[in-house]
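**Q** need coordinates for the below:
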Amino acid sequence: MVLTFPTFTAGMVLSISLIMAIGPQNAHVLRMGLQRQHLWLTVAVCALADVVLIGLGVFGLAQLGGLSDKLLGALIGAGVLFLGVYGWQAFQRFLKPQALALGNDDQGKPQRTAAPVTQRQAVLSALAFSWLNPHAWLDTAVLIGTASLAYGQGSTAFGLGAATGSLVWFVLLGAAALWLGHRLNSLHLWRVLDGAVALMMWGTAGWLLSTLM
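**A** This is a model prediction of the structure:
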């Protein structure tokens, strides 16, 4: 246990440090929290999806030497398409705020009422942001998987630490999104968020395309 605990901690620290950047997956969790729709279901699916990728990396890809060029290229292509479409949807919401469904909060100020999302849609969206995102594969499966090789027979403890780090991060992110969801209700703030999301999605898609050239 003396040797295992530092290895477990190293895996947890690496996992949290890789996932902390506000990428498409984290932005989606925040959005579901602000909309107050299936937040904890989204958190659970994203966390479990990351655990699957970490397990694949530690026990599979790391032993095989990573993703093949063709598989990586296909993954990047699917990710670019997905991010482009999602960014376009966010940009349309930014351009046409009058088309949004509006209501009033307790003080009579306008607020946004998001279109209802079913549980199935919430699950599929969370899986798409987790598994159609090349960054998720590179960070969780490839980088964490490769790093686990340095710990030899302690790679299992390292992987468990990485999985725990992912779970801790998404629970904290969900709690933050829930807290913000009760305070950020104005149409102006939603429009700023949609504009930022569109730019981030397109920027990520553009960067991914540049890696293929």
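**Q** can we go C-alpha only for contacts and neighbour counts from here?
**A** Noted.
**Q** might you report the residue contacts of the residue nearest to the spatial centre of the chain?
**A** Centroid-nearest residue in the chain, with CA atoms, centre = their mean: residue 25, separated by 1.7 Å. Going by CA atoms under 8 Å, 6 or more residues apart in numbering, residue 25 touches 46, 126, 129-130, 133.
**Q** those in helices, which ones?
**A** Secondary structure from DSSP state H places 46, 126, 129-130 of the contacts of residue 25 in helices.
**Q** biggest separation within the residues you listed, which pair?
**A** Greatest spatial distance in the ones in helices among the contacts of residue 25: 46 and 129, 8.1 Å, computed using CA to CA.
**Q** which of those two has more residues huddled nearby?
**A** Under the neighbour definition other CA atoms under 10 Å, residue 46 and residue 129 were set side by side, and residue 46 has more, 27 against 23.
**Q** to compare with the earlier structure, here is another sequence to fold:
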Amino acid sequence: MNGTLTTALAAGLGTGLALIVAIGAQNAFVLRQGILREHVAAVVAICALSDVVLIGLGIAGVGGVVRLWPAALTVVAILGSAFLLTYAALAARRALNPSAMPMSENATTRGRRAVAATCLALTWLNPHVYLDTVLMLGSVGNGFGDLRWWFAAGAALGSLLWFTALGYGARLLSGLFTRRRSWRILDGLIAVIMATLGIGMLTNALR
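**A** Prediction:
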């Protein structure tokens, strides 16, 4: 593997990680599922494979379409905002209602389909994923010319490594979350994150 190819791969890895590591709705969801140890493999797979598709679209030049159809992003933003605000309300309900805590005898485990649907919505109803992953990563990657697909491979690898580490590493915190208070704090933080992102997304969409 020559130096130039390695540079493209490393640049993709670094750029991809820089864009996905920041705390957001998707990462908060993966973290919670990891602590719960509930359908972690499915969640990690959905997040990583979605990024692979989005990165591929960006490298293939679909970012130009994103620029040409800003109205489409507005629709996505409105739908995504509604979903995030709904999720925030549910998280707030869990935080305020101890009987809804995962450790409670009255709590029920969510099915794989419900978890997968939530993960897909958090991923694909986020307009920033099209701006950051498709447009930004695509633009940077295409700057590498013939090596752009190696850049894409590095970015995809970064996504896989991050979501795997977050999803499966979160179980290290499971001991802390044997206490109801810990779950209430986590769900309270998730509610704040989701609500803040949802309101911000809706505000930007309606400008």
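**Q** TM-score for the pair, please.
**A** Scored against TM-score structural alignment, normalised by the length of structure 2, the superposed chains reach a TM-score of 0.91; 205 aligned residues with a CA RMSD of 1.9 Å.
**Q** can you tell me which of the contacts of residue 25 of structure 1 is nearest residue 78 of structure 1?
**A** Closest approach to residue 78 of structure 1 among the contacts of residue 25 of structure 1 (CA to CA): residue 133, at 8.2 Å.
**Q** going along the chain, name the strands of structure 1.
**A** With DSSP state E applied, structure 1 shows strands at 102-104, 110-112, listed in chain order.
**Q** other residues contacting the first one?
**A** Residues outside strand 102-104 of structure 1 that contact it (CA under 8 Å, 6+ apart): 110-113.
**Q** what does residue 186 of structure 2 correspond to in structure 1?
**A** Using TM-score structural alignment, the partner of residue 186 of structure 2 in structure 1 is residue 193.
**Q** who wins for proximity to residue 139 of structure 1 among the strands of structure 1?
**A** Using CA to CA, the strands of structure 1 put strand 110-112 closest to residue 139 of structure 1, at 34.2 Å.
**Q** give the buried residues for the closest one.
**A** Under the neighbour-count criterion of 16 or more other CA atoms under 10 Å, strand 110-112 of structure 1 has 111-112 buried.
**Q** how far off centre is that strand?
**A** Here the centre of strand 110-112 of structure 1 is set off from its chain's centre by 26 Å, with CA atoms, centre = their mean, to the nearest Å.
**Q** so how far is residue 187 of structure 2 from residue 100 of structure 2?
**A** To residue 187 of structure 2, residue 100 of structure 2 is 11 Å away according to CA to CA, to the nearest Å.
**Q** anything in contact with each of these two?
**A** What both residue 100 of structure 2 and residue 187 touch, as defined by CA under 8 Å, 6+ apart, is the set residue 94.
**Q** these two - which one has more neighbours?
**A** Between residue 100 of structure 2 and residue 187, counting by other CA under 10 Å, residue 187 is the more crowded of the two (23 against 18).
**Q** next up, the contacts around the more buried one.
**A** 91-92, 94-95.
**Q** among these, which pair sits farthest apart?
**A** Farthest-apart pair in the contacts of residue 187 of structure 2 is 91 and 95; separation 6.2 Å (CA to CA).
**Q** overlap in contacts of these two?
**A** Residues touching both residue 91 of structure 2 and residue 95 (CA under 8 Å, 6+ apart) are 187-188.
**Q** need the strands of structure 1 in CSV (columns: distance to residue 67 of structure 1).
**A** Listed next are the strands of structure 1 as CSV, based on distance: least, CA to CA, whole Å:
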stretch, distance to residue 67 of structure 1
strand 102-104, 46
strand 110-112, 42
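**Q** look up the closest residue to the alignment partner in structure 2 of residue 181 of structure 1, ignoring the ones flanking it.
**A** By TM-score structural alignment, residue 181 of structure 1 lines up with residue 174 in structure 2. Leaving out its chain neighbours, the residue that sits closest to residue 174 of structure 2 by CA to CA, 6 or more residues apart in numbering is residue 35, at 5.4 Å.
**Q** wait, doesn't that neighbour sit right on residue 175?
**A** No: with contact defined as CA atoms under 8 Å, residue 35 of structure 2 does not reach residue 175; the gap is 9.2 Å.
**Q** what does stretch 81-96 of structure 1 contact?
**A** Contacts to stretch 81-96 of structure 1, defined as CA under 8 Å, 6+ apart, come from residues 99-100, 132, 191-192, 194-195, 197-202, 204-205.
**Q** from the residues you listed, list the buried ones, please.
**A** Taking 16+ other CA under 10 Å as the criterion, what is buried in the contacts of stretch 81-96 of structure 1 is 132, 191, 194-195, 197-198, 200-202, 204-205.
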